[in-house]
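Asker: got a structure for you, letters missing:
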């Protein structure tokens, strides 16, 4: 579990994965979707996720690998938890 947390626990990381799963695929789309993220931080997160085999870059587009897609249920569970216990 600590290995997974080390990968997805970085600031912005889960949000980048969420947006890629939702269909954002270009750097500029991700940057617009993630209000407040700097271009440098986004670039570093994408490079880290590429190195971990979670994201693949093809031309100017980014997409989740099978390994990245396997994180979708985790993100959905976190969304459900937040809706149930954190949002009034």
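Answerer: That came in fine, so what should we check first? Values in this document were obtained by computation on a predicted structure and should not be read as measured data.
Asker: C-alpha only now, for contacts and for neighbours.
Answerer: OK.
Asker: center of this structure - which residue?
Answerer: By Cα atoms, centre = their mean, the chain has its centre lying nearest to residue 17, at 1.8 Å.
Asker: need the residues that contact the top helix by length along the chain.
Answerer: Longest helix in the chain, counting residues (DSSP state H): helix 39-51. With contact meaning Cα atoms under 8 Å, 6 or more residues apart in numbering, helix 39-51 is reached by 7, 12, 13, 16, 31, 55, 56, 57.
Asker: okay if I get the residues you listed as JSON lines plus distance to residue 49?
Answerer: Shown next, in JSON lines, are the contacts of helix 39-51 (distance: Cα to Cα, whole Å):
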{"residue": "7", "distance to residue 49": "8"}
{"residue": "12", "distance to residue 49": "11"}
{"residue": "13", "distance to residue 49": "8"}
{"residue": "16", "distance to residue 49": "9"}
{"residue": "31", "distance to residue 49": "16"}
{"residue": "55", "distance to residue 49": "5"}
{"residue": "56", "distance to residue 49": "8"}
{"residue": "57", "distance to residue 49": "10"}
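Asker: dropping in the other structure now:
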């Protein structure tokens, strides 16, 4: 099957999307939004070690890519909620598969790393 874009070409715009998907924060945000809209501060509490600045920047990039919507409610203080778009929902399934694959296979990865490190030390 041929596509209009070729990810192997250096100037292909798909590379920008792949950069976004290679970002751990973007994957975690997409996965967290899969259950429905979430407020900014709730995302910040749920995703440990993400700074307010990085969360804000990542959400803006995801919004620009059409993956996330931002809704502002005129409350005091202002309430902001983020949700997946239909395009984002389709991607969130893949993001969830990646993030949870890591969880399920971490023991095997740690064992492989230890074996590799031991072999390197023997050289």
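Answerer: Looks like it arrived, so ask away. Since this is a predicted model, take the numbers as computed values, not measurements.
Asker: ok, back up a step: in structure 2, what range does the longest helix of structure 1 match?
Answerer: Alignment of helix 39-51 of structure 1 against structure 2: residues 52-64, by TM-score structural alignment.
Asker: same question for stretch 5-12 of structure 1.
Answerer: Aligned using TM-score structural alignment, stretch 5-12 of structure 1 spans residues 18-25 in structure 2.
Asker: in structure 1, what residue spans correspond to strands?
Answerer: Assigned by DSSP state E, the strands in structure 1 fall at 55-58, 61-64.
Asker: what's the burial count for the residue lying closest to residue 14 of structure 2 once chain neighbours are set aside?
Answerer: Excluding its sequence neighbours, the residue lying closest to residue 14 of structure 2 (Cα to Cα, 6 or more residues apart in numbering) is residue 7, at 5.8 Å. Residue 7 of structure 2 has 14 neighbouring residues, counting by other Cα atoms under 10 Å.
Asker: need the helices for structure 1, in chain order.
Answerer: Using DSSP H, helices in structure 1 cover 2-8, 13-22, 27-33, 39-51, 66-69, 72-81.
Asker: in structure 2, what stretch matches the fifth one?
Answerer: This points to helix 66-69 of structure 1. On the basis of TM-score structural alignment, helix 66-69 of structure 1 is assigned to residues 86-89 in structure 2.
Asker: that stretch vs structure 1, average offset?
Answerer: Overlaying structure 1 shows stretch 86-89 of structure 2 at a mean distance of 0.5 Å from the equivalent residues (mean Cα distance after the TM-score superposition for structure 1).
Asker: what sits against the closest residue to residue 72 of structure 2 other than its chain neighbours?
Answerer: Counting by Cα to Cα, 6+ apart, residue 72 of structure 2 lies nearest to residue 80, which is 4.6 Å off, once chain neighbours are set aside. Counting by Cα under 8 Å, 6+ apart, residue 80 of structure 2 makes contact with 39, 40, 70, 71, 72, 73.
Asker: noted, bye for now.
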